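Asks: model the following, please.
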Amino acid sequence: MSRGIVMKRKTIGVLVGGITDDFTRLLCHGVIERAKTLDVNIVVIPGKFLDREYSETSDIYYEYQYQTLFSYVTKENLDGVIVASSCIGCFATKERIREFMKRYLQMPCVIVAADEPDQICVRYDNGAGIREGLNYMIEELGYTRIGMIGGPDSNYDAKERRRTYIEALEAHGIEFDPELYVEGNLTSESKEVFRDILDRNPDMQGVFCVNDSCASGFYEELKARDILPGRDISVMGYDDIEWATQIYPTLSTVRADAGKLGSEAVNLMVRLIDGNQVESKILPTEFIRRDSFCKKGGSRKRSKNVIEGYLSMNHMLSEQWEERNKTQFKMKTFIQKVLSFDRGNDRSYGEILGTMDWLDIENAFIFLYKEPIIHLIGEPFELPDQLYLKTKDLKEKVSSVITVNQKVLSSNLYDFESLGVEGAGIYVLLPLYSNEILYGVLLCDLTEGVLVNGEFLGNQVSAAVKMINLLKTNEEIMKRLEESMAILQKNNIMLDNLSKQDPLTGIMNRRGFFDRSLQLLKECEEQKRTATVFYADMNSLKIINDRYGHDEGDFSLKTIGDILIESVGDNGIVGRIGGDEYCCLVLGLKDSDAADAFAEEVYSSFEKFNEHCDKPYKVSVSLGNCQIVEYNKKGLQNAMTMADEKLYEVKKYRKKDVVKVKN
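Replies: As a prediction, this is how the structure comes out:
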């Protein structure tokens, strides 16, 4: 039985790309306004973008974790879903988008800003406003060299706008020139694309940008070349976002009200849930001419009101700067508060929610998984059957949830009445993660502050949750350590009596390695032989332990000891000096080239082992080395420190490919 039957108030999901994107913000404004009049709950779910390529060294590499939010939409926990499929799939193929949409077509579904056959859609009439703007360039300004910065062909709006651009040219007898068209990614970050179209077309008279976000990036490239829109070139955008009237010169654009998209989508969704017959809707657009268009007659003179424009812009920038400073101060205070706890218990989660009033958040909930989940890029994610509600903030009254009441079925995640919320609300769901580790989700009010700073909020709450987990782990370790120390003291077992052999791997432990190394260094000094320290660190031990079990982790540690012993042979010694850290003292390597060659031999040994081993994971290490200068304890320690630093540099560029790829 669906929630729509058993619940009085409807709850609708809204799947979008990034929560702080211009389109999403405007869409949400319309959704919020209409939802309030219809007394329905809204949950905005920003799952980012399908098939976006993430460089491992990029600051946004781990944003793939946002895509796990797509699994939080089911017919069991929501009455219906509104999907901005073209936005979510702006980097994906049509086939990929349709495959993605299949899971949501089993429930009431409305698609916005796209046209899908046999589906209920709300979209723009892309043609009218674009034709009006292009007609003005051609008929009033006499342009024949008009370029376009478009978007991926998989994006419905981008494809339609390109088609309209070509038709408008051909309607005036102007043949489409492929040199005047470039494909961007619908954002302001398409810098190479902006440079390309300008470099190829120095005589270009006007440019149509697929949206205002794209136009903002193009403005920056024009500024770098001392080209002024409205004087040297005419620029037209699409959307008419707030930025279009704030930039100088103000941007001519096509007014396509994303808020109306959101409002109409909610209207259709409510009727659809109620069992009514509904049809797709097309919303009108209109061309808005501003200062980014040159003047008639080709004179391209600056606006007479340029001084007033600058004064107005300076005033606006001053206000924005003042507001930005206030926001930065609030952010700084928030960070200080959110990380101020010193205990790793459930009460600390409540301290996090108590810091979010600066975003006007009155209701918030932290749901965590039973245990953190390791989720690597490209892996499917399956929502657990239940989550654990650690703390909640209702009308700015924060309370921790006792352990016996923490379990919440995923199918009841958006049961706001059970959560204690009175009345309808507008919420956003944000993932809580650190790198490849998923902790849970934050569900909170979607305020204007969250629409601007939502990703910052998610990042800081994620950092706080990570710290609580680390504190909790540390407290457990300290407790076990105290228990162990009590046992050691009771039995009068002293550190000096510990064996010099590592019990797990059978090789020397830290103490044994140091003692034997000092003996060998004394012999090397007498024989004038070189000695090189190799610091080795196992790759991805935590992932192997968590995914395959600690027995497999122990097997990996033993294997590393065996391979290192075999590699060093009679030319030195090997010791396990920490949990997943090993150290080798190798004698007779003449210089750094010989040391690097030895390291490659070690890497090769591990590759051969992994090829023949039937384990589903790879056993590997990273190495750093340093030749010893002083043949004494200080020299050994210095060399180990240097080798460890080099090892750190190696690990920074190591790919996390612990799982073997099945052929």
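Asks: when you work out contacts or count neighbours from here on, use the C-alpha atoms and nothing else.
Replies: OK.
Asks: isn't Tyr388 right next to Phe367, touching?
Replies: Yes: if you go by CA atoms under 8 Å, Tyr388 and Phe367 touch, sitting 5.2 Å apart.
Asks: neighbour count: these two, which is higher?
Replies: Phe367 (24 against 21; other CA atoms under 10 Å).
Asks: beyond the host helix or strand of that one, next helix or strand please.
Replies: Using DSSP states H and E, Phe367 sits in strand 364-374. Downstream of strand 364-374, the first helix or strand assigned by DSSP H and E is strand 386-394.
Asks: sec struct for the closest residue in space to Lys75 that isn't next to it in sequence, please.
Replies: Beyond its immediate neighbours in the sequence, the residue positioned closest to Lys75 (CA to CA, 6 or more residues apart in numbering) is Met107, lying 5.7 Å away. With DSSP: H, G, I helix; E, B strand; the rest coil as the basis, Met107 sits in coil.
Asks: residue contacts, Met107?
Replies: Thr74, Lys75, Asp79, Gly80, Val81 (CA atoms under 8 Å, 6 or more residues apart in numbering).
Asks: out of these, the closest to Glu351 would be?
Replies: Closest approach to Glu351 among the contacts of Met107 (CA to CA): Thr74, at 31.0 Å.
Asks: isn't that closest one up against Lys102?
Replies: No: applying CA under 8 Å as the test, Thr74 and Lys102 come out as separate, 11.8 Å apart.
Asks: more neighbours: which of those two?
Replies: Taking other CA under 10 Å, Thr74 and Lys102 do not tie; Thr74 has more neighbours (18 against 10).
Asks: quick one: the more buried one from Arg3, how far?
Replies: According to CA to CA, to the nearest Å, Thr74 and Arg3 sit 11 Å apart.
Asks: this one as well, want them side by side:
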Amino acid sequence: MTEKKRLQIGLMIHHLENEYASEILKGAIAAAEELDINLILLPGRGINAVEDDEKYSIYDYQYNVIYNYVSERNLDGLLVSVGTVGSYISREEMAQFLHSYDPLPLLTMEVEFPGYPCIRFNTNAMKLAVEHLIHHHGCRKIGFVSGPMGNQDAMERLQCYRAVLEENHIPYDCTKVVYGNFSEASEEVVRNLLDLHPDLEAICFANDKMCIGGYEVFKERKMRVGEDILVTGFDDSEVATSLKPMLTTVRTNIRSMGYQSVQALVELIQTGKTRSRTLDARLIVRESCDLTEEQIQNPADHCAAEEIVGMIFNKYIGDLESTTKTRFIQRVWELLIKEFQAVCSHEPLPLAEYQKEISEMFDQTDVIPIQVPLLKKVVTHAKEFAVQICREQPENLLAVERLHAFFLDNLLDYSMQQQYLLRTNLVYSNFLISNINKDMMINSNDEEKSFFSIVKNLYRVSFKSSYIYVFHSPVVHYQYEQWIMPENLYLKSYHIGQKLQRVEPPEQQVSVYSCIANRYMPQDRRYTFVMVPLFSNEEQYGLFICELDYNHFSQIYSVAPQICSAIKMTRLVKELEGNLEEARFANSRLKLISDSDELTGVYNRRGFYRAANAMLSSQESAGKGCVLILADLDNLKIINDTFGHDGGDHALKTCVQYLSSATPLLDAIGRVGGDEFAGFVMVDDPETAGKQIYDSIKKAAQQYNATSAIPYNITLSVGVYTMTCQGGEQVQNYVKYADQKLYQDKKNKNRIVIKPQNNSMPV
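Replies: Got it, this is the predicted structure:
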């Protein structure tokens, strides 16, 4: 890239709403904001993933085309979460994948590869959980739920499990190990493990997420977690504190890994080198490993106020350094420390002062950066400790009860307000998002307008900016086939803040590698963009690039399918309209063929009567005059016998010319028999019109025969019948009257067929 004002890096990761991935994203976004660089999030799926989870679609492989948009032409560096992106492929395949981006500066997370710096967790961190089960709980029968075979993270954690067993003289039994896929869909493997070993005392899971399925199996079998079986996880993701009972797990500080990875990549880009880093881990003991009386003894006998608060935060949220740093969290931390300093030193608790501080905290806070239930647990647990400490201080005991009740009341009020706002915003957002499909369909006749309607709705939801790119036409992409990316995309519409813009067709085309590096991107500030492919089943339509707050990332997975559905529907409507137009044209041609005389081009018998009856039977025709004409070509047999059928055909066509000479008057002309013709017209004055038509036909024949070079005369006998329409009638009812007029005219028909030449006698 050239002439960039700020660095732009990409982050490849599995899904945006995966609990593990979300922690990485929080850290990466925080670092990018601090360093004032652009961050492009590329949420694909695991390469060659086979998902058992029902919430994933068989077409989720389409998300992985997003990895193909990465290039040194649009990024200065790339972060790859190997643990999420490469879980389903071999180490050799992952290495090949990474090398495909050379020479782009690249840093891996979770798994180290030669030639690339890496930020990863301590490979021995899993030992903490296994050692805890053995040393603190005396467990000997411990099962292990691993990640996928071949996945480096999974194999390293399994090796830790085996090593701890060996160190403690516990025989390794391979039947006590089952293999999941790091997702919550672990029920089947956990059932298999318990079927083989119903007497297990504990199960170690290689990550927190697989514990979700495990808890479901324990519930099925009426096994009480923390009592009938002890359970540990790995990561300390949001899953750990959402499970009941809460999960004992190895805290790896995933958010810090995202944060430090961005820092290290920027250093690599700017200096050409950076060091790999291994992050420390610690065991967080919670209720899934039932704590012994010795472990839950009153910490007041051994700990200072800072240590007590640190223990409480550490259990439910994390230490202050790894927690989202806001003034609110800092003040909660400080308030609890002041409380414990007072009760530990037996000083009177200044209740009114603390209550005032709590009120100010909530009044000055719009968003609490952690889950309300976790904050409630922090405050409740702190109260339990404080009550134990001041159990022999009656005044402080009452003050502690009132102080924590006051905090929880404020927290409840805040929670109710937030729930109301969330519900209101959700209803409004869902309404606007649902409008995407509707508005595109309304404007389906104007493609540019239909795409512009998308960004209008996104602007009104919570998107800071959005870009809708499409291919010239849909690209079919099947699973396990190589993605052949078109050279260009077409930017239909975009918005940046309050600027909503339709891009004119001549300006829409951009290279696929310029979709995140062009003049339409914000130039005066940093941004975090999310890139999502637009697809439906096997068809790829283009790209959706957007910018919004992290807390609203879930909306992307609502909006993108709406856009895809709208694109598909508008294309189907266009295709249907095209098919209908072709069908109309074909039907028109068919009707024309079925109603037309092939030789002369006028109506045939059926076509004439259909057209004439449509006019005559109309209610609007009642009271109007009409004229019916019947005409016969004179002497057709003689012409055919003398000059052949070509001569006869010419004569028939010429008769149509005679009848057409009355075109300003005749509404329908048809050849209704071999040498028979008919005409019909609606008029105000039928008597006058009938005479004009008759004279016009005769005059046309006379002029033609006088000037034509053909050796024979072409004349018509004509019968004209006039009448006043009654409405709802049929032309056939009046044919006999016109036929009578024709019979009278035939008595005076021309009998000279061959024109006289050199005084030859007429035939």
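Asks: drop the TM-score for these two in here.
Replies: The TM-score (TM-score structural alignment, normalised by the length of the first structure) is 0.67; 484 aligned residues with a CA RMSD of 3.3 Å.
Asks: from the contacts of Met107 of the first structure, which is closest to Arg480 of the first structure?
Replies: Arg480 of the first structure has its nearest neighbour among those in Thr74, at 42.3 Å by CA to CA.
Asks: what's that closest one aligned with over in the second structure?
Replies: Under the alignment (TM-score structural alignment), Thr74 of the first structure pairs with Ser71 in the second structure.
Asks: its match contacts Pro105, correct?
Replies: No: here Ser71 of the second structure lies out of contact with Pro105, judged by CA under 8 Å, at a distance of 10.5 Å.
Asks: thinking again about what came up before, give the buried residues for the strand holding Phe367 of the first structure.
Replies: Neighbour-count burial for strand 364-374 of the first structure flags Ala364, Phe365, Ile366, Phe367, Leu368, Tyr369, Pro372, Ile373, Ile374 (criterion: 16 or more other CA atoms under 10 Å).
Asks: give the contact list for the fourth one.
Replies: This points to Phe367 of the first structure. Contact partners of Phe367 of the first structure, counting by CA under 8 Å, 6+ apart, are Leu387, Tyr388, Leu389, Lys390, Thr391, Gly440, Val441, Leu442, Leu443.
Asks: do you know how far it is from Gly133 of the first structure?
Replies: Using CA to CA, one obtains 49 Å as the distance from Phe367 of the first structure to Gly133 of the first structure.
Asks: for the first one, same thing?
Replies: Ala364 of the first structure is 45 Å from Gly133 of the first structure, where distance means CA to CA.
Asks: just Thr333 of the first structure next, same as before
Replies: According to CA to CA, Thr333 of the first structure and Gly133 of the first structure sit 47 Å apart.
Asks: ok, now Ile366 of the first structure?
Replies: Ile366 of the first structure is 48 Å from Gly133 of the first structure, by CA to CA.
Asks: same thing with Gly350 of the first structure?
Replies: 53 Å.
Asks: which ones are touching Thr278 of the second structure?
Replies: Taking CA under 8 Å, 6+ apart as the test, what Thr278 of the second structure contacts is Ile119, Arg120, Phe121, Asn122.
Asks: how far off centre is stretch 35-49 of the second structure?
Replies: How far stretch 35-49 of the second structure lies from its chain's middle: 17 Å, per CA atoms, centre = their mean, to the nearest Å.
Asks: find me the equivalent region of that stretch in the first structure.
Replies: So stretch 35-49 of the second structure sits over residues 38-52 in the first structure, by TM-score structural alignment.
Asks: ok, stretch 205-224 of the second structure next?
Replies: In the comparison with the first structure, stretch 205-224 of the second structure aligns to the range 209-228 (TM-score structural alignment).
Asks: buried ones in the matching stretch?
Replies: 209-219, 221-222, 228.
Asks: ok, stretch 698-710 of the second structure next?
Replies: So for stretch 698-710 of the second structure, counting by 16+ other CA under 10 Å, buried means Lys698, Ala700, Ala701, Tyr704, Asn705.
Asks: so the helix or strand harbouring the third one corresponds to what in the first structure?
Replies: It refers to Ala701 of the second structure. In the assignment (DSSP H and E), Ala701 of the second structure maps to helix 686-707. The aligned range for helix 686-707 of the second structure in the first structure is empty, by TM-score structural alignment.
Asks: so which bit of the first structure is the helix or strand following that helix matched to?
Replies: Moving toward the C-terminus from helix 686-707 of the second structure, the next helix or strand (DSSP H and E) is strand 716-724. Counting by TM-score structural alignment, strand 716-724 of the second structure lines up with no residues of the first structure.
Asks: quick one, the helix or strand following strand 716-724 of the second structure and strand 716-724 angle?
Replies: Once the chain leaves strand 716-724 of the second structure, the next helix or strand it forms, by DSSP H and E, is helix 735-746. With axes from the mean of the first three to the mean of the last three CA atoms, to 10 degrees defining the directions, helix 735-746 of the second structure sits at 140 degrees from strand 716-724.
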